[in-house]
Structures are given as structure tokens and as C-alpha cells.
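> Could you look at this predicted model? Sequence included:
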Amino acid sequence: MTKIAAIDLGAESGRVIVATFADGKVELDLINRFTHMPLTADGGLRWDIAALQRHIIDGLTQARIRHGDIAAIGVDTWGVDYALIDAAGELVEAPYCYRDKRTDGVMAEARRTMPDAEIFRRTGIRSMQINTLYQLIAHQRQRPASLTTAQRLLGMPDWLHFWLSGERANEQTFSSTTQLCAVGAKEWDRELIRRFAIPDHLFADIAPAGTVLGTLRPALARECGFTIAPRVVLPGSHDTASAVAAVPGDPATTCFISSGTWSLMGAHGSGALTSPEAHAALISNEIGVGGAPRPLTNIMGLWIVQECRRAWAKAGSEKSYAELTRLASEATPLRAVLDVDDARFLHSSVDSDDMPSRIRQWCAEKKLPAPADLGQTVRFILDGLADAYARVCANFERLSGKRFAAVHVVGGGGENQFLAQLTADACARPVITGPTEATALGNVLTQAVAIGVLASPAEARATLARSIALKHYE
């Protein structure tokens, strides 16, 4: 029996989960779950690093109490955000959240240096203002002294691995989200970095998922109560990479959606899609666990519902996600389709108008009737998501030359049975959901292979298949 911990951080909440590997199966135990939100500080929207560290230490301490010593620990997070560290290994400043408004207008400025099409040809990544490339252009423009002081750029999970182990590494799946790597993300695109006047010394070698960095720092091991320090292992450090590593079934015939705050929809086994047609279809060729390209499209996701719920709770109408989904299922659908990827829906209500107001504004601009109540608003969003999924599925079939027999949804969004049925209806094919905890499963399975608990990725897939139950929607 072997215990492995996943520190799984989304852009709204985080968890520490312990996996037990025994009798050919893997079983997960949720140790703690916590909310983490960016704060407005030092002129920007930034992550509360001290709070994240406290939650992780609490989770690891509780994990040790419940499970004893743990063999390995690995972190996955959302993509694109980064930390700058100085020569002493200290943070130069609190990391920005990708929803900060500093990148507004930066893409237009960047096009004067390099057109979007050339950036896509070089990196294989769709241009989005949240990408690390555009964040760094904004950083260079607004706070150049920080980049001068910094000795190294680490992605958010890379920085957390450094804090845990004392070892610095830029993990490949996360690095592929930055739009700063050459296609395939085996190396940084130094010419692109130079063209945008980003300091070249910030970027060191890229390490593949499955790299064993070392062990938990002695001081942290003592604080958490471990008698034997766990190894610190790079999983697919981008949460989508870990989630897709836990998509069961035949990758040649299935389109996947990793559904949560964002919806990441794509296809396995298509190779990198870098044609002008792929660029026009908003494809990003991120890298999966194992190093192969994993083409996908970013869709705004359940973030819009999350922000509506936050606004309604603030106004005195607090409802659970289950209640909101029930109201949506009972609501009359509008005769319009919400563009869930409209840029106005990107920003947090912390520094923008609330989300329901932005939806009403979108409807007014389109001369469409606005949703009448909470249920109709959520129905409007979910219908918009299902429509987006259908369009993206059709794009992947056209570009890859494949016909997908089903759409497989993993992650927390797969628990929304109403959305799953809307997706099946919109895509005109079966939808399969599960596992809900795909990110944590992909994380620990990668670690298990790395430390020899499982012999190979094939054994990891077999272990996964024996351990999960799926739901089907026609």
C-alpha cells in the first residue's frame, strides 16, 4: 500500500488529496478544501501566497495524521500565472492573477512587434490576453524594476514545488501554456522572448512531467510531522494536463472537455494542429503528460455561473450550485445564444461590474431580451456553453479528419447533469462524464509511475479503469 498526495489548485479553490494505491486500484481521500481568491494589493489583482501556503501546510499536516508518512507530493495549478524570484530565492513581489486588467490592450500593442499568426506558428498557442507572454509585456511596461531584479521566472506550480523542495524547475505541461515556448514545449523560443524585450535570463531548462525533484524541505517536513520526508514529484503541473491524463476510453474516438472554472475542449492523438485554419479556429497546442501535443480550445466555462452566484449572494440571494442548476432546468430558454467567450466576461467582479449586469449589458447591445430571473440567467449561460462545445467539437473533427463517437467530460463540471444533457443534445452524440476528480487522479497516477509504484503509463490507465464509475447521456 502506497500513499501519494496531490495538491490541486484551481483558480477559485484548492484541495489536498491523498491517494491510496492498493490491490490494483487507487482510492482518493479529500483532506481539506479551501477557497482562495485574488486580492487587490500593490496596484493590482494578486494571489494571496501566504494563505495558499497555510492551507497547503494544514492539508499536509492533516494528511500525515490520517495516513501516516506519504511517499510523494506533487502540485498542479491553473495555467499562465507566474512568480518572479530573486538571487536569494525570495519572491520579488506577490504574483499577479491573470484576470488583472493590466493586460487590457496589450495584445494590440504586441501585434506591432509580431503578428498573432507568426506567434501561433512559432508557439502553437492561441493568443489570449491572459497568457504569460502578454502578462510579461505588461509587466515590462508597468514594473520594469521587478524584471530587472528577478533572477528566475517560475510558473505557479513550479514556485510551489520550489517552496516545498528547494529545487527549481519549469515543468513542461505548464510551460506550454505560457506562449513563450517553441511548438512542442521542449525549449523556450528565445527569439520570440528577445523580440518582446523580455529578459532572457529568467528562463531555464524545461523538465518533463514525472521528474523527481527531491524531498520535502526538512523544516516543512518537521512542521507537518513527517518522520520520513516525502519526495516532491512533478506531475502534469498544469491542471488540464493532469485532468486529461485521467480521461478513460479510446482517445482516437473521443473528444474531451476538462470542465470547471474554464472549459478546455480538445482531442488526443491529433498531433500539433498549426495550420492557418487551426489558428482561425482558436486552437492551442498545449503539451500533455508524456510530452505529446494536446490540441484544445479554451472556453470561458463555469466561471460565469460562479461570478453570478457570488453577485447574487452579495445581494442577499445565496443559493447552492445545485439549486441554481435546478432553477435553470425549470426555466424557459431564451431564443438567443450567449457568447460565453465575450471578453467582458473574463474579469473578476472584484474589480469590475458584477456578472449579471454584464450579461444584461451584452443582451442590450445585441438588442436581445435579457434573462428574467436567476434560473433563466443560469439556463442562458449553460445553453451558451453547450453551443460553444458543439462548435468546438465540429472544429476538431474538421481539422483532425476524425469523427468523434462521444464527448468525454472530466472534472467538477461533469457533475452538472443538466449541462451534460444540454451538451449531448447540442453535440448530437453521447456524452460520458467522470471521473470528477480527474485532475487529482492524473496528478497522483503520474507521480506513481515516476516513483515506481506503477510500472508504466499503461498500468496507470488500467489502474484508473478499475477505480472509477462513469455516467452516460444520450
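Thanks, I have it.
> hey, let's count contacts and neighbours off CA atoms from now on
Fine.
> end to end, how far does stretch 239-257 reach?
13 Å (C-alpha to C-alpha, to the nearest Å).
> no no, stretch 18-31
Counting by C-alpha to C-alpha, you get 7 Å between the two ends of stretch 18-31.
> tell me which residues in it are buried?
18-21, 25-26, 28, 31 (16 or more other C-alpha atoms under 10 Å).
> got it, and stretch 40-53?
The neighbour-count check on stretch 40-53 (16+ other C-alpha under 10 Å) flags 40, 44-48, 52 as buried.
> what's the nearest residue to Asp116 if we skip its chain neighbours?
Sequence neighbours aside, Ser127 is the residue nearest to Asp116 in space, at 6.6 Å (criterion: C-alpha to C-alpha, 6 or more residues apart in numbering).
> try it against this one:
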Amino acid sequence: DLRHLEQEILAGLKKIGDRQVPLDSVSCDSWGVDYVFLPNDGSPARDPLCYRDVRNERAYPKVLQKVGRDRIFQRTGLQFMPFNTLFQAAADGFECRPEMPKAKSILLIADYVNYFLGGRPAAEVSLASTTQFYDPRKREWARDLLDEVGFPTRLLPEIVPSGARLGKISPTIANSTGIQSTCEVVASCSHDTAAAVAATPAQGKDWAYLSSGTWSLLGVERPEPMLTPDCLRLALTNEVGYDHTIRLLKNIAGLWLVQECRRDFASQGRDMDYATLTRLAGEAKPLATLLDPFLSIWNAPGKMTSRIADYAKTTGQGSDLFGKLGDGVPGGFGIPHSPDG
């Protein structure tokens, strides 16, 4: 909901303006992969489709068959997930999305917010690296991949490094919020995980990180991408961090499972906040059921409690996972963060 995001951003800036807090710059980070079409005529951009949209599942096997898994990985180094921007773009190309011929550019979410604030259209490199059509060795778009799936490469914006200055805040926003007109719009590490890793107070080479949220991102920082057959086989991904370091990592289903369970309960008339879920989980027998977060069966929204219960049953971990805790609370499942459990 772009209009809602825009209004909330403006509301936050106005509170800063009302307090006369001096700002040298503003910036935005966001999740990766999703993108907005910028209309040619300057009209408001339409809401983007979420990366969990079913269209990606239709495009995914077509792209792998047409382009080839090995070729895509050698160009981009990314873990194969159906919602990566490459497959979203392919779906839009295959299905002739109506916004496409009327657009002048695409922008990923944080890049769009920077543009909305007054910056020029640009793709910050850490965010661009989540698309699966960015080449981390050549440090440029892998345009040939998009050509093969029928997505127009004329829509790709320039790639800029973290810290690039994109322009001044727009006069309209400055006037409506009270923010100084000298405030600059800067491309931060615009991918949220890249920003988190950049802020990690670690030194040397003997450390790893686990960034936990909707996804759990487990990885290390490297100077160069690793594009070996083992990386492809193990479904590791090479994303760009600050100063074009490489975050070699694994995407793992995280608190999305709990979020979806909560939504499932609410649809059944059992609306519980996270504090209640946390309390009930603490009262449950710990790790009574273990889930494999590397499985793609958790990616889609909807009926998560049923899917978890079915998984527990088929793996011999019992069929009454939810029945004993508040008539439906996932209190006793754990999510290992190692492929070996």
C-alpha cells in the first residue's frame, strides 16, 4: 500500500519538523526483491505486487527451463527462490503486466521511497543485488537474463553505491513537513539486512551473523562472491553489503511462521497478540516439535497451523501440536538454523 507508506513517512517527518530537529539527510532501507513501476506521465505509482504473489510460482519453472539454473547462478550468485525479482519480472513479461509499457523505470521499495522523498531514480547496490539479475563480479545489471524472459531492460535504473547522494528533499515535502530544504536524500545500505550487517560491531574475520525477523539470515562477510558448485548445491546466496563486501548467507524461514500462525488463529476468531503467544510458548514443553525451515512449503501464506500440524504428523512428531495450548497456540515447536538440525 504505497499511499499508506507515503502518508506515514510524511507524518513521521512532520513530527520531526514540528520539533525543529535539524536533519542533514534522510534515507530508507527495506526488504528486497519487490519493485514499483514509475509511470511515464508522472502519475502516482500503482501498488507493487507482494513477493509471495502466486504469479511467481508460475514463472519460476519456465525461467529455469529457458535460461538454466547454472547460468543464472554463475551470473548472479543468488539462492534460487521463486520470489526473487528475476522471476517476478519474468511473470510480468510472460503475462504482459499493463504497467510495463507505460513505465519509465522500475525501483525497488527503498529506492522508490528515496525517489518519493526527492532523490533521483537510482538502484542502491545492496538492494539491487537481491534481484537475481545483478552481476556481483562485473558490478552491473545482468541484462541478458532479463532479455531472455521478455522484461524490458530500458526500465533498469542506474546502480549507485551505498552512501550516494541522490538530491535534496522535494520542496513540496519540505514545505508540508517543516524539514529544512537543505536536507539531502542519501542512498544508505538500502537492503535491510545489508544495513543490519553493516552496523554489526564485529572486527576481524572469525565471526558470523544471524539476523532474525520474518526471515532468518545466517551468514558471513567476504571480500568476493563465491560461485562454486557447492554454493549452488547448498542454496547459498551472495548479496552485496556496504562497500561492496559480499554477504554469503542462507535465507531461512523465520518469524514468518509465527506471524502466519497468528493470522490463522485470528481468522478462526482467536486473535492473540505476540505477548500472549510468547507467554504460551514459554509454558510449553520446549522443542517438542522441530520444523525444517529450509523447506519451501513454508513460503506461501495461509493455513500455516494446518501445514505445521501436517508436517509434524508426517515426520512422526505427533498430530496434536496445537490442540493442547490455548486451543491453537504453537507453543512447542523449534526452528533449527543448521541444515543438519
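Received, thanks. Predicted model only: the values in this text are computed from it and were never measured.
> Strands along the stretch 201-341 of the second structure, start to end?
With DSSP state E, counting those that start in this stretch as the criterion, the stretch 201-341 of the second structure has strands at 209-212, 215-222, 237-240, 246-253, 289-290, 333-334.
> how about those strands in TSV, adding mean neighbour count and distance to Phe151 of the second structure?
Formatted as TSV, the strands of the stretch 201-341 of the second structure follow (neighbours: other C-alpha atoms under 10 Å; distance: least, C-alpha to C-alpha, whole Å):
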stretch	mean neighbour count	distance to Phe151 of the second structure
strand 209-212	16	32
strand 215-222	19	28
strand 237-240	28	22
strand 246-253	24	26
strand 289-290	20	41
strand 333-334	17	41
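> Relative to Ala123 of the second structure, which of those strands is closest?
When the strands of the stretch 201-341 of the second structure are compared by C-alpha to C-alpha, strand 237-240 sits nearest Ala123 of the second structure, at 12.6 Å.
> now the closest one: which residue numbers in the first structure?
Strand 237-240 of the second structure corresponds to residues 284-287 in the first structure, going by TM-score structural alignment.
> average distance between the matching stretch and the second structure?
Following superposition, stretch 284-287 of the first structure is found to deviate from the second structure by 0.5 Å on average (mean C-alpha distance after the TM-score superposition for the first structure).
> hmm, back to that, just flag the most distant two among the buried residues of stretch 40-53 of the first structure.
Largest separation among the buried residues of stretch 40-53 of the first structure by C-alpha to C-alpha: Gly44 and Leu52, giving 18.1 Å.
> tell me which element the residue opposite the residue nearest to Asp116 of the first structure in the second structure once aligned falls in.
Aligned by TM-score structural alignment, Ser127 of the first structure pairs with Phe80 of the second structure. Using DSSP states H and E, Phe80 of the second structure maps to neither a helix nor a strand.
> burial count for Phe80 of the second structure?
Phe80 of the second structure has 18 neighbouring residues, counting by other C-alpha atoms under 10 Å.
> surely it meets Asn238?
No: assessed by C-alpha atoms under 8 Å, Phe80 of the second structure is found out of contact with Asn238, at 11.2 Å.
> Which one, of the strands of the stretch 201-341 of the second structure, ends up nearest to Leu23 of the second structure?
Set against Leu23 of the second structure and scored by C-alpha to C-alpha, these come closest in strand 237-240, at 27.7 Å.
> Helices of the stretch 101-250 of the first structure, residue ranges please.
Taking DSSP state H, counting those that start in this stretch as the test, the helices found in the stretch 101-250 of the first structure are 106-111, 116-123, 132-142, 144-149, 156-165, 172-175, 190-195, 218-224, 239-244.
> quick one: Phe203 of the first structure and Arg46 of the first structure, what's the gap?
Per C-alpha to C-alpha, Phe203 of the first structure is found 22 Å from Arg46 of the first structure.
> try Asp205 of the first structure
To Arg46 of the first structure, Asp205 of the first structure is 27 Å away according to C-alpha to C-alpha.
> same question, Ala426 of the first structure
From Ala426 of the first structure across to Arg46 of the first structure, the span is 37 Å (C-alpha to C-alpha).
> Around the corresponding residue of the first structure for Asp206 of the second structure, count how many other residues there are.
With TM-score structural alignment as the criterion, the equivalent of Asp206 of the second structure in the first structure is Thr253. Neighbourhood size, Thr253 of the first structure [other C-alpha under 10 Å]: 16.
> my read: the residue nearest to Asp116 of the first structure touches Glu118, true?
No: the pair Ser127 of the first structure / Glu118 is not scored as a contact, 10.5 Å apart, by C-alpha under 8 Å.
> start to end distance for stretch 189-202 of the second structure?
End-to-end distance of stretch 189-202 of the second structure (C-alpha to C-alpha): 17 Å.
> Please point out which parts of it sit buried.
189-195, 197-198.
> Please identify which of those is nearest to Ala123 of the second structure.
Top of the list for closeness to Ala123 of the second structure, among those and by C-alpha to C-alpha, is Ser190 at 9.0 Å.
> All good on my end, thank you.
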